[in-house]
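Visitor: sharing a model that was predicted from the sequence below.
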Amino acid sequence: MTKTGIRRLLLLSGTTALASFGAAGTANAQAAAGTTLAGTQITNKANASYTVNGTAATAESNIASFVVDRKVNLSVVGEPNINTQVNLGQTNAVLTFRVTNNTNSIQDMSLRANQNLGAGGTGVDNYDVNNVRVFVDSNGNGQYDANVDVGTYIDELGIDQSAIVFIVADVPSNVPTANFATVSLNATVAAGGGVNVEGAALIPATDLNLLTQNADLDVVFADNDSDGLLGADAARNGQARAYLEYEVGARAVNLTVSKSSMVISDGVNLINPRSIPGAVVQYCLTVTNSTLLTPASGINLTDVIPANTTYEPNSITVGGLGAGNTCVLNGFPVNDDGTQVLLSPYGGSYNAGTKTVTAIIPTLLGGTAVQASFRVRIN
């Protein structure tokens, strides 16, 4: 009997046929969040059951399959998303970002820092930093470690995994009125699969062959415009960008200097010595930084010894404690010739030609005071 005859017999006999469709897939490779991995092959076939004159039979379709394409997505955010306070002339100032791979496959991430792009900053961008570099956190401690964090791209970043990235730059010292330098980190999704080899930037699919597209692993960009209409990023370009700022903070502190004197000895009176010729007098200089949270650096105190006195050699001390303007506990001794005294954090010198005493305080924290002292003998 011909096939046409069989079909006619089925119709005439009132026989019914039921078709069932089931997804017997092989998509068993899933990301942690349930996202199917790019390159996974999903297969499917249909089954039909029917009867002919009371005899049950089945028929099975061919297997239909397709490959899951790569859905490219990523994000870049500040970590934390706040300005970094810097000082003029500061070197290796750090901005910290977090880059996350939201693509359904392991990817490399190419990294680039830019200045003066977009409107992502919070302040008016009015100066540029120098020597801008990008490094990846290699040991996962979230802190930039010079000569340790040396990678310049993210290698083999897993699905839904993130990496910390640092922008490191030097703040110029010749921008006395500038406050904000806006810098952005731009991340581009690149090909993964080669350990310790930076992959090329991905290119979205352009395959229009509908007959074979189910077997192809295509690239589809699905990322959003990460910085809005006024920024440098765009939707579906395989990139993401975030902005942070170097902010120059306070440029001045309320620094005051007070001076007092006290007769140490006069060669006559053991108690309550007097300021008579031959007496030794100690001068106490108190430097106070009353601006909280803002340190003052590179403080140089200078004092010319008064007429009718002679400087007492090697009598300079810095870092002492005092009560009011009076030194009650001398600090670290300072060499008259300017050489460093062992273990002393301070410096200083005495210039016999100009009769000038100098005391050097490297840093004075906000809300603190430090005393310096020296002695003279009344002629």
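Guide: Structure's in. What do you need?

Visitor: going by C-alpha atoms from here, please, whenever you check contacts or count neighbours.
Guide: OK.

Visitor: spatially nearest residue to Arg274 (excluding sequence neighbours)?
Guide: Once flanking residues are discounted, Arg274 sits nearest to Asp266: 6.0 Å by Cα to Cα, 6 or more residues apart in numbering.

Visitor: that neighbour and Pro273, how far apart?
Guide: Asp266 sits at a distance of 5 Å from Pro273 (criterion: Cα to Cα, to the nearest Å).

Visitor: looking at these two, which one has more neighbours?
Guide: Taking neighbours as other Cα atoms under 10 Å, Asp266 and Pro273 compare with Asp266 leading, 20 against 17.

Visitor: dump the residue contacts of Tyr283.
Guide: Each residue near Tyr283 by Cα atoms under 8 Å, 6 or more residues apart in numbering is listed here: Lys259, Ser260, Ser261, Met262, Ser373, Phe374, Arg375.

Visitor: intersection of neighbour lists for Asp266 and Pro273?
Guide: In contact with both Asp266 and Pro273: Ala279, using Cα under 8 Å, 6+ apart.

Visitor: what residue is smack in the middle of this protein?
Guide: Taking Cα atoms, centre = their mean, the centroid of the chain lies closest to Thr96, which sits 1.4 Å from it.

Visitor: in a helix, that residue, correct?
Guide: No: per DSSP: H, G, I helix; E, B strand; the rest coil, Thr96 lies outside any helix segment and is strand.

Visitor: look up the closest residue to it, ignoring the ones flanking it.
Guide: Phe166 (4.7 Å).

Visitor: comparison target below:
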Amino acid sequence: MFAKRLVPALLAGTAGLCAATGAQAASQTTAGTVINNTASVTYTVNGTSQSTSSTTASFVVDRKVNFTVATDQTGLTQVNLGEQNAVTRFKVTNLTNDVQDFILDPDQQNISVGILPGTDNFDMLNLKAYVDSNNNGVYDPGVDTATYIDELAPDASVTVFLVGNVPTTPSALLAFDSLHVIVAAGGTAGTKGSALVATDLNLANADNTVDIVFADDDSDGTLYLGDIARNGQGRAYSGYEIGTHNVSLTVAKSALVLSDGVNILNPKALPGATVEYCLRVNNATLTTAATSVNLTDAIPAKTTYVPGSISIGTPGVLGIACVVSGSAEDDDTDDAAETDGFTASFDTSSKTVSAHIDTVGGGATVAVAFKVTID
């Protein structure tokens, strides 16, 4: 778990809090530029004009370190329990008068008030920061692999993703995170520079030395603990919200007389007749799957289970076929060889049919059928 800090800043206003007040870097003279100045003098001696030049005064332009870190999304990222590679998005802009590297530090915040109503009550797993390498604004696993910002030009911006895995903890509701950014030395592509150290401001300006002066703002407000002004660091905040804890799962059960031993057409529910029970499990929530769905059904009195009659799969048309594409299930509980995500059994002592469905996807329906005979 990362260090926790109180951050009473509204998420919707984070970008505003991160806005810099300094001039844009594109209009600034590059650090290290040598500026020379020489004065010209003319004068007259015995009626003859003369001229000379002064000595040259030179100095180099110092490095004015400034940048912003801002949340680059609206609201929290909506996620599901167990979701992998869930993303919050940030933007880093270099307002320094030179090319810079930036060190990225993903952090998690235990915040009860401030960013959004509610309480941070879980941590993301394996939270990491990655740079948007192809500038498409979408996290691409295997493509966006850089863990620091390399050679960001003055006035240029880049997207950074915080990526983590959502735990399966049923009580999980909110997780707040932040991107902590530290300015680093640039100049060597493909190599992460060391964190910059500001020149001691008690020292006089050295004309032949590029001094480092931090000019960055307090990114989250002067009263808060996440950042302070002129420290070469910045921070912005976002988070994850479990959007769905339940789905609209319904089970419809019907019975169809298959044969009665007397009538070929329109069989009746006579003693000795075979009846197929059909359970249609429907998940009406389009965006979220239901997993580990277990059904139990005690067969009614005056009926006898037909051995080996359980099947699970794609539902057919009601009144014609319960399962049209699926698998026949055995009656025992030894399911080691099952690979289709469906298992079932019949308990002879309790006269109960049990069925297990690994996943009922969003908007999907799975049918379970079994047969009995009427005593």
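Guide: Done, it's in. None of the values given here were measured: they were computed from a predicted structure.

Visitor: the residue nearest to the centre of structure 1 corresponds to which position in structure 2?
Guide: Taking TM-score structural alignment, Thr96 of structure 1 has Arg89 as its aligned residue in structure 2.

Visitor: surely that match meets Thr159?
Guide: Yes: counting by Cα atoms under 8 Å, Arg89 of structure 2 sits close enough to Thr159 to count as a contact (6.9 Å).

Visitor: common neighbours of the two, please.
Guide: With Cα under 8 Å, 6+ apart as the test, Arg89 of structure 2 and Thr159 both reach Asp72.

Visitor: before we move on, what SS does Arg280 of structure 2 have?
Guide: Taking three-state DSSP, the label given to Arg280 of structure 2 is strand.

Visitor: isn't Thr304 of structure 2 right next to Val353, touching?
Guide: No: at 11.7 Å, Thr304 of structure 2 and Val353 do not qualify as touching, with contact defined as Cα under 8 Å.

Visitor: who has more neighbours, the two?
Guide: It is Val353, of Thr304 of structure 2 and Val353, that has more neighbours when counted by other Cα under 10 Å, with 20 against 16.

Visitor: distance of the counterpart of the more buried one in structure 1 from Val132 of structure 1?
Guide: In structure 1, Val353 of structure 2 lines up with Thr356, judged by TM-score structural alignment. Distance of Thr356 of structure 1 to Val132 of structure 1, computed by Cα to Cα: 43 Å.

Visitor: repeat that for Asp223 of structure 1.
Guide: Counting by Cα to Cα, the gap from Asp223 of structure 1 to Val132 of structure 1 is 27 Å.

Visitor: and what of Tyr246 of structure 1?
Guide: Distance of Tyr246 of structure 1 to Val132 of structure 1, computed by Cα to Cα: 12 Å.

Visitor: who's more crowded, these two?
Guide: Between Tyr246 of structure 1 and Val132, counting by other Cα under 10 Å, Tyr246 is the more crowded of the two (27 against 19).

Visitor: the more buried one -> structure 2?
Guide: Matched to structure 2 by TM-score structural alignment, Tyr246 of structure 1 sits across from Tyr240.

Visitor: then Ser260 of structure 1?
Guide: Using TM-score structural alignment, Ser260 of structure 1 pairs with Ser254 in structure 2.

Visitor: what range in structure 2 matches stretch 6-18 of structure 1?
Guide: Using TM-score structural alignment, there is no partner range for stretch 6-18 of structure 1 in structure 2.

Visitor: quick one, what contacts the nearest residue to Asn130 of structure 1 once chain neighbours are set aside?
Guide: With sequence-adjacent residues excluded and distances taken as Cα to Cα, 6+ apart, Asn130 of structure 1 is closest to Asp170, at 5.0 Å. Asp170 of structure 1 sits next to Gly89, Gln90, Thr91, Asn92, Ala93, Val129, Asn130, Asn131, Val132 when contact means Cα under 8 Å, 6+ apart.

Visitor: can you check Ala93 of structure 1 too?
Guide: Contacts of Ala93 of structure 1 (Cα under 8 Å, 6+ apart): Val86, Val168, Ala169, Asp170, Val171.

Visitor: against Asp207 of structure 2, how distant is Thr30 of structure 2?
Guide: Thr30 of structure 2 sits 15 Å away from Asp207 of structure 2 when distances are taken as Cα to Cα.

Visitor: neighbour-wise, which of these two wins?
Guide: Thr30 (19 against 15).

Visitor: what's the counterpart of that one in structure 1?
Guide: Match for Thr30 of structure 2 (TM-score structural alignment): Leu37.

Visitor: in which helix or strand would I find the residue lying closest to that match once chain neighbours are set aside?
Guide: Leaving aside its chain neighbours, Leu37 of structure 1 sits nearest to Asn104 (5.1 Å; criterion: Cα to Cα, 6+ apart). Assigned by DSSP states H and E, Asn104 of structure 1 belongs to no helix or strand.
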